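Novice: here is a sequence together with a model predicted from it:
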Amino acid sequence: MQLLSALQGMWVLGFTVLVVVLDQITKLAVKDRFYLGESIEIFGDVLRFTYIQNPGMAFGIRLGGPLFFTIFASIASLIILIYLYRMRRESLPSRLSLALILGGAIGNLIDRFAYGEVIDFIDVGIKNTRWPVFNAADSAVTVGMIILISLVLFEGRKDEAPAPAKFPVQPPAPSDENDNWRDAKRSN
């Protein structure tokens, strides 16, 4: 049993590493092949690759400088790693959702250490209505969060059996009194 648990733990960490590697490969490919600000259509105007560098958080939110984001992302990654270890006996989907979040956080953290900002390139939208440009790490974090929230919402419901009624509702037992009432009602 311990061997199985250890293998699953390694598999989950391997999944985290896979997310980081895929994220970094895609970012390096964009950085090597695009000029900053360059955009090419991949699927018409709906999907474009647009190379930008994001000094802020998701969606370009800026609450502090690069040092703040690097420290914040480092602490968040460490907390997720500790939580992932503590959840080692939880369901595999729960741990994989955290592995996605951790892999995405580490992928963007690598960018912050290497460039002082994050490389974003996935540009989705229609004409002038565009979603903020993002990357594979952002996608991993988002998918991981969606899975984790879904598990919390739906696994909780599955585990909760409906509580039995304390006083089951039963029809009243027949009695002479009820029969007399019906007879009186019929005669009116």
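Specialist: Great, that's in hand.

Novice: when you work out contacts or count neighbours from here on, use the C-alpha atoms and nothing else.
Specialist: Fine.

Novice: tell me how far Gly60 lies from Asn54.
Specialist: 6 Å (C-alpha to C-alpha, to the nearest Å).

Novice: neighbour count: those two, which is higher?
Specialist: The residue with more neighbours, out of Gly60 and Asn54, is Asn54; 21 against 14, by other C-alpha atoms under 10 Å.

Novice: now the more buried one, nearest residue through space, not along the chain?
Specialist: Leaving aside its chain neighbours, Asn54 sits nearest to Val118 (5.0 Å; criterion: C-alpha to C-alpha, 6 or more residues apart in numbering).

Novice: please tell me how far that neighbour sits from Ala140.
Specialist: 15 Å.

Novice: swap in Lys27?
Specialist: Per C-alpha to C-alpha, Lys27 is found 14 Å from Ala140.

Novice: show me which of these two is the more surrounded one.
Specialist: Ala140 (25 against 22).

Novice: hmm, who's touching the helix or strand containing that one?
Specialist: Taking DSSP states H and E as the definition, one finds Ala140 inside helix 136-159. Contacts with helix 136-159, where a contact means C-alpha atoms under 8 Å, 6 or more residues apart in numbering, come from 19-20, 22-23, 26, 58, 93-94, 96-105, 107-108, 122.

Novice: tell me the spacing between the closest residue to Glu117 other than its chain neighbours and Leu153.
Specialist: Closest residue to Glu117 apart from its sequence neighbours, by C-alpha to C-alpha, 6+ apart: Pro55 at 4.4 Å. Taking C-alpha to C-alpha as the measure, Pro55 falls 34 Å from Leu153.

Novice: here comes the other one, which I'd like you to weigh against the first:
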Amino acid sequence: MSATEPVVPASAPRSRLRALLSLVCVAILVYGADQLSKHWVVTTLPERVSEPVLGELLQFTFVRNPGAAFSLASGSTWIFSIAAAVVTVVILVFARRIRALSWALLFGMLLGGVLGNLTDRLLREPGFGVGHVIDFIEVWGFPAIFNIADIFIVSSMGLFVILTLRGVRLDGTRESAVRADDVLAQESTVSDAAFDADRRRDRG
């Protein structure tokens, strides 16, 4: 092994595998919860009739949404279907680089939520790619009706902001720690150079 070749920690493959399994498990749980809840809504609730859960604070109101999350941009279903497919591919590509459980949780929530709504757009009426997403959660004071997939998509975005502000990278390291290591390495290099210079002067 050459002196310049990077040394990969022995635990790296295990960390990567653990993160990948965590991502997959979270995605499956989110996707399953989303699809099961939508199946229950479609088979149980009448459309556009509010069913109180916690009085007016929380109600279940079954609606079919042709737009994006929270009923935004109705009539652009194909665009959101393509965007969801692209996001899915990007997550699968980045999954191989993740070793931090926090990022695995983030991508798992995002993947499960995106696939949940994408399944609706691909398989539900009125047709492939333009299917309407099932929304049913209505919260007092909130301007839109949403579903479980929407909750996890938004939660993953919030977690993304937190991890980014804290400087946590996909491999679990932090930018501040990396910068500190770089500074120490530079100081060590300078010290070694000064020591060598002193030795040469002493020999001279």
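Specialist: All right, it came through fine. These numbers come from a predicted model, not from an experiment.

Novice: re earlier: who has more neighbours out of Pro55 and Leu153 of structure 1?
Specialist: Pro55 (19 against 11).

Novice: next up, the contacts around the more buried one.
Specialist: 62, 65-66, 116-118.

Novice: of these, which belong to strands?
Specialist: Counting by DSSP state E, those place Val118 in strands.

Novice: okay if I get the contacts of Pro55 of structure 1 as CSV plus distance to Ile149 of structure 1 and neighbour count?
Specialist: Shown next, in CSV, are the contacts of Pro55 of structure 1 (distance: C-alpha to C-alpha, whole Å; neighbours: other C-alpha atoms under 10 Å):
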residue, distance to Ile149 of structure 1, neighbour count
Arg62, 26, 14
Gly65, 30, 12
Pro66, 29, 19
Gly116, 31, 19
Glu117, 28, 23
Val118, 26, 27
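
Novice: burial of the residue nearest to Ile126 of structure 1 when sequence neighbours are not counted, as a residue count?
Specialist: Of all residues not flanking Ile126 of structure 1 in the chain, Val46 sits nearest, at 5.3 Å (C-alpha to C-alpha, 6+ apart). Neighbour count for Val46 of structure 1, taken as other C-alpha under 10 Å: 14.

Novice: and what of the one 3 residues further on?
Specialist: Phe49 of structure 1 is flanked by 22 other residues according to other C-alpha under 10 Å.

Novice: what's the answer for Ile153 of structure 2, then?
Specialist: Around Ile153 of structure 2 there are 21 residues (other C-alpha under 10 Å).

Novice: residue in structure 1 matching it?
Specialist: Per TM-score structural alignment, the equivalent position to Ile153 of structure 2 in structure 1 is Val141.

Novice: what's near enough to touch the residue nearest to its match when sequence neighbours are not counted?
Specialist: Spatial nearest neighbour of Val141 of structure 1, chain neighbours left out: Ile101 (4.2 Å); criterion: C-alpha to C-alpha, 6+ apart. Residues counted as contacts of Ile101 of structure 1 (C-alpha under 8 Å, 6+ apart) are 80, 140-145.

Novice: secondary structure element for Ile101 of structure 1, which one?
Specialist: helix 92-115.

Novice: and the angle for that helix with helix 136-159?
Specialist: Per axes from the mean of the first three to the mean of the last three C-alpha atoms, to 10 degrees, the angle that helix 92-115 of structure 1 makes with helix 136-159 is 160 degrees.

Novice: give the buried residues for helix 92-115 of structure 1.
Specialist: By neighbour count with 16 or more other C-alpha atoms under 10 Å, helix 92-115 of structure 1 contains the buried residues 94-112.

Novice: strands of structure 2, start to end?
Specialist: Under DSSP E, structure 2 gives strands at 50-52, 58-65, 133-139.

Novice: mind checking how far the corresponding residue of structure 1 for Pro46 of structure 2 is from Ala29 of structure 1?
Specialist: Matched to structure 1 by TM-score structural alignment, Pro46 of structure 2 sits across from Tyr35. Tyr35 of structure 1 is 11 Å from Ala29 of structure 1, where distance means C-alpha to C-alpha.

Novice: what's the aligned residue in structure 2 for Ser97 of structure 1 in contact with, if anything?
Specialist: Counting by TM-score structural alignment, Ser97 of structure 1 lines up with Leu106 in structure 2. Contacts for Leu106 of structure 2 were tallied using C-alpha under 8 Å, 6+ apart; they are 23, 156-157, 159-160.
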